[in-house]
Every structure is written in structure tokens, then in C-alpha cells.
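1. Just to be clear, the model below is a prediction. Sequence and coordinates:
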Amino acid sequence: MFPEAVYTKNETLEKDKQTTAPILTKENTENVKIVVLPRLIYIILPKNTEDIAYIRGIQYSRWHKTNYCWVVPNFGQNLENLKNYFGERISSLEEIQTETIAINQKNYDRAKNELLAVRTPNNRLKISVDYHKEVVRKLKQFPYLKYDQKTKTWSIPYNEKYVSDLRNIAETEKQKFKYIEEPSDKQQPIKSIIPKTKACPEEYLQKLLELRYSESTYKTYKHAFVEFINYYPDQTLEEISEELIINYIRYLVKDRKISISVQNTTINAIKFYYEKVLGGKRTFYHLDRPRTEKTLPEVLNLEQTKALLKNTKNLKHKAILMTIYSAGLRIGEAINLKVKDIDSERMQIRIEQAKGKKDRYTLLATKTLEILREYVQEYKPKKWLFEGQKGEQYSTTSIQAIFRQSKDLTGIMKNATVHTLRHSFATHLLESGTDLRYIQALLGHSSSKTTEIYTHITTKGFDQIKSPIDYFDF
């Protein structure tokens, strides 16, 4: 940020959300003021035809309409030339050691001589660094390296090893290193910008209930369908053609920039009305559905998991996270647990009507049972195993907040969520030699292919596998 000392008392300084440049009133100043960032130079000066002509002569110079100042690139001899040209007319010259880098429409501060690496939700590493010949040479050794001319950033696929490699490059070339993980934007709800004049048809809602769709699907489909019918406020549902449906989906993708999962959910919500409610035949819309991005789930290793649980001091909070991890639960399954679902004799936890309307049993760990007994004795839950202050069902947002707090206290840099505990449970079982079929049953997966993803995460035991070629006698 710019220090206020650069400006006189008569000038108004505000903060622009999109830039670190100063916002000034149109009131002229007597002297020239220059603010230098690692990549840009801001020039605040009175209106003068000769001065403006000189600045216009600098390549890539531009007038900043919002901040009422000129901006020129900070490279080559631009700064020295400006100093020589304005000379004693320069009343202040402030050099800022940090600049704001825009990545995925978010701003990050990067200091001079610092390598900034940002892990984006689509599992790529965006890299911003001052031009350094040796650093650039080493970056070009990474596979699938891309350069964005607009944002002046490099990008490579995310890999935990690549983060370590970037840190080593920074240290070797005497650069500071900063690593940031952006939160995942998967399954973000569609932000409503369409005026709502039509309600969701009652027969649509009744059919969802009749077919016993989950509460989550009920809300998602209802929201998506209301958005759809209000996009065409002057047409009845009977008048909305296949072409209009396709145009609406294209609008969501192009203008609203929805995720792949939201796009597929919206298509399913629309198809539900025409196929299930109206009883029509299955319809194929001539619109390519994008493939879901295949990424490996994030997992914590045993030491990280142990440290995270150890740093969860509150008894109720620890009981919640230990139960989720030790039983491989989804967050929704955890809040739906009742006291009666804990079977201490058989050392099992009963999960009722989980995803796919299925019941199952999973593990009740000895250490988890000990914590749960302490918790029940102190908090005395009545119906739900984990209750709020008024005896209501515990909320998912509260559990997410608990996890984030413990994660921050532990210093875990991975883009982990509560669901990471479930992935870690499965991975740790696999690494300890548990058969994949048992893991599938404990997690409640319908298909073994879903469970097989954990075989791509663990590499334990690879050093003990011998390639067949090593048995050849050449």
C-alpha cells in the first residue's frame, strides 16, 4: 500500500480495490510526485502539455482514469529518465518494495526479490517473480509450463514436490519464497443475479419428495430450476424450446462462469422437469457436457493428522474430528449421528441413510470411544450425538470452522478440508495393508472404481516391487 506521507494534507487518498495506486481528487498539485513499484511507476503532476507529451512518448504509458495519474512500466531506464526530466520539480519519490499481483481475480502482495507461488482451485501453481535469467531458465525445466502475458505469471501443474522445488530455486537464487493455497471453488452455488418473479412449480417439488431425493439435492435442483424459469420471464414452461435451454446453459458458462459441476447439476435439474415431472422421454440436448476435471484428493499423512487432532483442545471439537477421521465419515454423516448409533459392544458406528439412501456400519476406534465417553459424560447429548447449544443438530459450518482453526494451529499448508479426513482415513488403511474391498465397504462406495482412486495417492511399498525385467538373465 502507498504511504500517506507521499501526499499533502489537501489531497484525498482512498483505496482502490483493484490496484495499489492512489486515488486523488482532480485538484492539481504544484509539484511532481512519483511512486515506484517493482513493475509500475505512478506519476502525479499538474496538467502540462509538454509534460504529458513527454510521458506519452514513453512506451506503454497510459492515463489512469480512476486515480488521476499517469502510469508507465518500471523497466529499462524509465525511472532514471523521469528523474532527469523532472529534476527539482519532483517533490517526493517513494519506492514501494511490494506490488499487487492479480491471480484468478484475486490480489496478492509480492515483495521485491520474492518468488510467489499460488495454488489455484484447478490444481495449478501460478508463479510471479521479478525477471531473473537463472530463475526463468529453471522454471522452463518444469513440464507443461505456461506463461500468461496479461498477468505476467508462469503456471505449472500442482505437485507437492514442485512446491519444494520452487522453494529451493528461490533460496538458491537469493529470492524470498511465499506460497499461498486458494480455497477450492468446487460446487459453489450459482450467485443469483436474475430477478425472481416465478416460483418453482409445486409439482416439481412434490416429484422430488415423491422420489425421495436428499435434502441437499432438493435444495440444489429447486434453486437451479428457479434460476432457469426466471431467465425467460415472458415465456411459459411450454414455450421454452430446446434451443432456449441450450442458450441458457451457454449464458451460465460464458457470462456467469459457473463450474463444471454446477453446469451438470443445472442440466440435470432442467431434465428432471421434462422427463420426471412431465413424464416425457429422455431428451438429449445438443450441448457438450464437459468432463469433470480428474484430480487426486488431498490427504494428510499420519503425523499431520496426529498433530491436527492434538491441537484440537476443546473436548467436543476433538470428539467430532476424531469420529470423522477414525470412521471415514462424510461431514453430513457426522452431524446426522445419533447417540444410539454408537455400538460400543460391537465397536461399530451405524450410518443411516447415507449418500445413495444406504445404511452401513463403519469402525468405532478404541481411542475414539474413550473420547466419546468423556464427551457424553460432560455434554450429555440427548438425541443427536453432536448437538448445538440448544440441543439442535450441530451445523456443518461449525465443523468446518473447527477444522480450519486446528489446521491453522498445526501449520498445515495443504488445501485440506473436513472431507480430507475421510480421504486420509482410506489412504492410511490402504497403506497399512487393508484390503481395498473392506475400505470400499467402510466408506460406503457403490463402485470399487471410486475406492481405487486411493491407490493413486499412496506410494508405500513401491520400493519393494521388482520390475519383471530384473528377472531376465541377459
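-> Here it is on my side, so go on.
2. When you work out contacts or count neighbours from here on, use the C-alpha atoms and nothing else.
-> Noted.
3. who touches the helix or strand that residue 230 is a member of?
-> Assigned by DSSP states H and E, residue 230 falls within helix 215-231. Residues external to helix 215-231 that are found in contact with it (C-alpha atoms under 8 Å, 6 or more residues apart in numbering): 190, 192, 194-200, 205, 208-209, 237, 248, 265-266, 268-270.
4. Can you list which of these are found in helices?
-> Secondary structure assignment by DSSP state H places 205, 208-209, 248, 265-266, 268-270 of these in helices.
5. Among the residues you listed, name the buried ones.
-> Among those, those that count as buried by neighbour count (16 or more other C-alpha atoms under 10 Å) are 205, 208, 248, 265-266, 269-270.
6. Quick check: the farthest pair among those?
-> For these, the maximum inter-member distance is 22.7 Å, found between 208 and 248 (C-alpha to C-alpha).
7. where do the strands sit along the stretch 201-350 of the chain?
-> Applying DSSP state E, counting those that start in this stretch to the stretch 201-350 of the chain gives strands spanning 342-343, 348-354.
8. what's the distance between the first one and the middle of its chain?
-> In terms of C-alpha atoms, centre = their mean, to the nearest Å, the gap separating the centre of strand 342-343 from the centre of its chain is 36 Å.
9. And for stretch 293-303?
-> Taking the mean C-alpha point of stretch 293-303 and that of its whole chain, the gap between them comes to 14 Å (C-alpha atoms, centre = their mean).
10. gap between the two ends of it?
-> As for stretch 293-303, its first-to-last residue distance stands at 29 Å under the measure C-alpha to C-alpha, to the nearest Å.
11. Any chance you could list what contacts that stretch?
-> By C-alpha under 8 Å, 6+ apart, the list of residues contacting stretch 293-303 from outside reads 123, 414-416, 420-421, 423-424, 427-428, 453, 456-457.
12. do that again at 10 Å, thanks
-> Under the contact criterion C-alpha atoms under 10 Å, 6 or more residues apart in numbering, stretch 293-303 has outside partners 122-123, 260-261, 305-306, 308, 412, 414-417, 419-428, 453-454, 456-458.
13. same check, this time on stretch 236-243
-> Outside of stretch 236-243, the residues within contact range by C-alpha under 10 Å, 6+ apart are 201, 228-230, 232, 234-235, 247-248, 273-274, 283-286.
14. who wins for most neighbours among the residues you listed?
-> residue 229 (24 neighbours; other C-alpha atoms under 10 Å).
15. One more to weigh against that first structure:
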Amino acid sequence: MSYRVTLQNIIHKNAPQAALIFDYNEGLKAIVNQFKASKWSRTHTCFYVSNNKVTCNELYVYLRKHKVFVDYSNLKIASEAPAPPVKIIPSVAEQKLIQSFKNFLEGRQYSRSTVATYMNLAAPFINYMKEQPIGGATEDDVRLYIEKSVKEKNYSISSHRQLVSALKLLLTLHKNQQELKDLVRPKKSTYRPVVLNHKEVILLLQRTLNLKHRCLLALLYSCGLRVSEVLALQPSDIDLERMQLHVRNAKGRKDRYVGIASSVLPLLHNYRNSYPTRAYLFEGATGKSYSASSVRAFLKRSCKAAKITKHVTPHTLRHSYATHLVENGTGIAHVQRLLGHSKPETTMLYTHIANADLIAIENPLDIAVNKNRLADKDNKNIGLSEDH
């Protein structure tokens, strides 16, 4: 068999799933991605299918058909649907604590999504403490709760980090944060994001036939925007005279300006003449902002039409924009400002992805072969085998 996939049990979205674990390979990734029931989990960073007998059997037959060896020795097929999660109804006292925590976060001007995330993470801890005052929670209480939650809910590294941050903020309302100085967040996972090459970017845009969709993707890439940023754009944010795009209230409550590519102008003019909008540059059917789920859906169709087998998300276009800037010689400080990063360390990731200089480095094996050929000028066919 050319490839190998191991199936493992995981819980995702409160349901048993079968994770597909394999060493990274573009060919195998394309095979897995084309299976009709496979989905990608950002939480677990793997492909998965529903853990039931029918789906797992179809997956096994499909993979074997593509000459993939399947190791299912550790997989246990779920015999029945999982019990629905127990809904916790907070007491009056707990509701007051949750509301005060919300007021505290909003007072610090955290974004709505961050407030919602931290509240959802803090509420179970408040229930866990029950009648014991939050201010009386010791570092051991918090650590034991985190260990229990991470194990039971199978948190990813990023969710684990968010949980620690949420609890630290909750406890600052009731005690000195210095007492929790030893409660540290796990280190971020080091990963290399997927990046499209220049040819793939152009092909992706060419294969996106819908004018609105093509214009949205073009701005995502050419301006290095987050999907939330492009969906929040208003017509007044476009300054054609200065060839700039005003990104308002982005991550970290920061505004920034990015340049508009001249090659996007005809597409942008055509789109605005065809789709006159009011509140948002990209509006849905009801006049509200276009949804991120819709963007992901048509992006997936465009990738399929362009025959791009990489796992591409809207953020992939932002990664590609930054990587191409670095490869073209743009300084890290400028890339940091264009992306709206708070720390240069975040932007430094792209120096490790950019490979223009690495590609130019001659492989030492080629150097050795060429030196050998120069040493034996009578034999021009010196290679890696003795017979030629």
C-alpha cells in the first residue's frame, strides 16, 4: 500500500467521531478530502467522519480502493447515540456572577466574540465552585478544574489557553491576580499554515464565476484581510482616490489602512455597479452582512473547480498574502502593520514559510554529483548508480 491511515475515537461537537490520522502528504490529503463524509476539524487539526458502522465501512472500502492501508485496531464503533449534554441551569447567585463577569469584560472593551467565549468558559467553573465563594478558589482548585475540563472535553491547545485566560480574568474580580502567577497557559502549537502559490491564487479567482464571490476573494487576498474584516467592510471604507481600504475596529480594536491592488479596480467597479449596497460592501439576501459560512461554502466550490487539493479556508488567502510579501522582500515591520499584528513575533511566522531563498540554495547532493563529473571529464553520465 502507498499510504497509511489510522482511525481513532474522538468526541467532537458533542458526538463520537472517527479521526483520520496520517503523516502529511498532499496526495493522501486529497484522497481523504474527496470522501463525501469527511470533514476537517480545526479543534483537533484532523479530518474526521461520523463514528457509525455504515460510514466507517464506506470509508474503509473507499480508502482500500485508493490503495490506502487502514489501521482500525484502536477504533471502537459507537453502539448508540451519546446522551444529550446535561443542561445546567444557573442559580440566581451564579447568574449574578456571570453578569458581573460580562460587565467586567465589556468594561475592558473586549470584542463581542471574546466576551461570549470567556463567559461560556467561565460559567461551568462558577457552577463547579457551587456555594464556595469564587474569591476563595485556590490555585489548586483552578488547576484541578482545568485538568478535568481538558480531559473530559478533549480541548485543543488553543481552547485550553482560552480557558486559562478566562478563569484568570474571572478571578481578578474577586482576588489578587498575583496569587495565580504560577497558573500558566500551555505553549501555542507550532504549525505551518497552508499557503497557495501565485498560480493557484490566480486560478482560484478565475474559477470563481460569481462576480460578488470573486470580488470578495480578491479583496481577501490582495489586502490580507481576515474574513470578519472583509464582511464588516462598508462602501465608505473604500478610498479609490488614495487607493486604500480602511479596516475598522479589527482584532484588538485596531484600525488600519491597506493598499488596494490596481488589478482589483475593474473587478471592484463592475461589482459595485452590479450590486449596489447600503450598509455593507458584501450584503446577504436580507441586507445584512454576508455570512462567513457562505464564504467558506463558495470557496470550497471554487477550489474544487480550480482543482486545488490543499485544505483552503478564507484565512489561507491571508497567509498567502503575507508569505508572498515576505518572499518579495517586504520588511517584517511593514508586513506587521499591513496585517494588523500587535506583536512582531506573530508576523515572524511567515519568514519560516517563505521559501524563495531556500529554493535558490543548491542541494549538496547535486553539488557532490557535479564535482564528481568535473573530476572525471571522460564520463559525462556520472549519476547515482554505478552503471551510468
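-> Thanks, I have it. Since this is a predicted model, take the numbers as computed values, not measurements.
16. follow-up on the earlier one: need the buried ones from the contacts of stretch 293-303 of the first structure selected in PyMOL.
-> Typed into PyMOL, the line below selects the buried ones among the contacts of stretch 293-303 of the first structure, using 16+ other C-alpha under 10 Å:
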select buried, resi 123+260+261+305+308+412+415+416+417+419+420+421+422+423+424+425+426+427+428+454+457
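17. Next step: the contacts of stretch 293-303 of the first structure restricted to helices.
-> Using DSSP H, these in helices are 260-261, 305-306, 308, 419-428.
18. Out of these, which two sit at the greatest distance?
-> Looking across these, with C-alpha to C-alpha as the criterion, the two at the greatest separation are 260 and 306, at 34.6 Å.
19. how about residue 310 of the second structure, what's its partner in the first structure?
-> Residue 310 of the second structure maps onto residue 414 of the first structure when the alignment is built from TM-score structural alignment.
20. ditto for residue 194 of the second structure
-> Counting by TM-score structural alignment, the partner of residue 194 of the second structure is residue 298.
21. Would you double-check that residue 118 of the first structure falls in a helix?
-> No: for residue 118 of the first structure, which was evaluated using DSSP: H, G, I helix; E, B strand; the rest coil, the result is strand, with no helix membership.
22. That one contacts residue 178, correct?
-> Yes: under the criterion of C-alpha atoms under 10 Å, residue 118 of the first structure lies in contact with residue 178, with a separation of 8.3 Å.
23. These two - which one has more neighbours?
-> residue 118 (22 against 18).
24. quick check: stretch 70-81 of the first structure aligns to which part of the second structure?
-> Counterpart in the second structure of stretch 70-81 of the first structure, with TM-score structural alignment as the criterion, is absent.
25. who touches both of residue 118 and residue 178 of the first structure?
-> 127-128.
26. Translate residue 256 of the second structure into the numbering of the first structure.
-> Aligning on TM-score structural alignment places residue 256 of the second structure opposite residue 360 in the first structure.
27. and which of the buried ones among the ones in helices among the contacts of helix 215-231 of the first structure is nearest to residue 338 of the first structure?
-> Closest to residue 338 of the first structure, out of all of these and judged by C-alpha to C-alpha, is residue 208, at 25.9 Å.
28. what's near enough to touch the counterpart of that closest one in the second structure?
-> Taking TM-score structural alignment, the alignment pairs residue 208 of the first structure with residue 105 from the second structure. Residues in contact with residue 105 of the second structure (C-alpha under 10 Å, 6+ apart) are 99, 111-112, 114-116, 118-119, 166, 169-170.
29. give me that answer again for 7 Å
-> Contacts were defined as C-alpha atoms under 7 Å, 6 or more residues apart in numbering; by that measure residue 105 of the second structure touches residue 115.
30. Now do the buried residues in stretch 253-268 of the second structure.
-> Along stretch 253-268 of the second structure, the positions that meet the burial threshold by neighbour count (16+ other C-alpha under 10 Å) are 257-260, 267-268.
31. Check stretch 192-201 of the second structure too.
-> 194-196, 201.
32. Among these, which pair sits farthest apart?
-> Farthest-apart pair in these is 194 and 201; separation 12.6 Å (C-alpha to C-alpha).
33. circling back: including mean neighbour count and distance to residue 441 of the first structure, could the strands of the stretch 201-350 of the first structure go into TSV?
-> Listed next are the strands of the stretch 201-350 of the first structure as TSV, based on neighbours: other C-alpha atoms under 10 Å; distance: least, C-alpha to C-alpha, whole Å:
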stretch	mean neighbour count	distance to residue 441 of the first structure
strand 342-343	17	18
strand 348-354	18	12
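34. which stretch among those strands comes nearest residue 139 of the first structure?
-> Within those, the stretch nearest residue 139 of the first structure is strand 348-354; the backing value is 46.0 Å (C-alpha to C-alpha).
35. burial measure for the alignment partner in the second structure of residue 378 of the first structure, as a count.
-> For residue 378 of the first structure, the aligned position in the second structure is residue 274, judged by TM-score structural alignment. By the criterion of other C-alpha under 10 Å, residue 274 of the second structure has 11 neighbours.
36. Scan the second structure for its longest strand.
-> With DSSP state E setting the assignment, residue counts place strand 3-12 as the longest strand in the second structure.
37. Determine the three-state secondary structure at residue 179 of the first structure.
-> The three-state assignment at residue 179 of the first structure reads strand, by three-state DSSP.
38. hang on, isn't it packed against residue 117?
-> Yes: Residue 179 of the first structure is within contact range of residue 117, at 4.9 Å (criterion: C-alpha atoms under 7 Å).
39. out of those two, which sits in the more crowded spot?
-> Looking at residue 179 of the first structure and residue 117 with other C-alpha under 10 Å, you find the greater number of neighbours at residue 117, namely 24 against 16.
40. Return the residues in contact with that one.
-> With contact set as C-alpha under 7 Å, 6+ apart, residue 117 of the first structure has these partners: 125-128, 178-180.
41. And what about the residue most central in space within the first structure, helix, strand or coil?
-> Taking C-alpha atoms, centre = their mean as the criterion, residue 184 is the residue nearest the geometric centre of the first structure, at 1.9 Å. Under the three-state scheme (three-state DSSP), residue 184 of the first structure adopts coil.
42. could you measure it against residue 265 of the first structure, distance?
-> According to C-alpha to C-alpha, residue 184 of the first structure stands 18 Å off from residue 265 of the first structure.
43. what's around residue 195 of the first structure, how many residues?
-> The number of residues packed near residue 195 of the first structure is 10, by other C-alpha under 10 Å.
44. which residue in the second structure lines up with it?
-> For residue 195 of the first structure, the aligned residue in the second structure is residue 88 (criterion: TM-score structural alignment).
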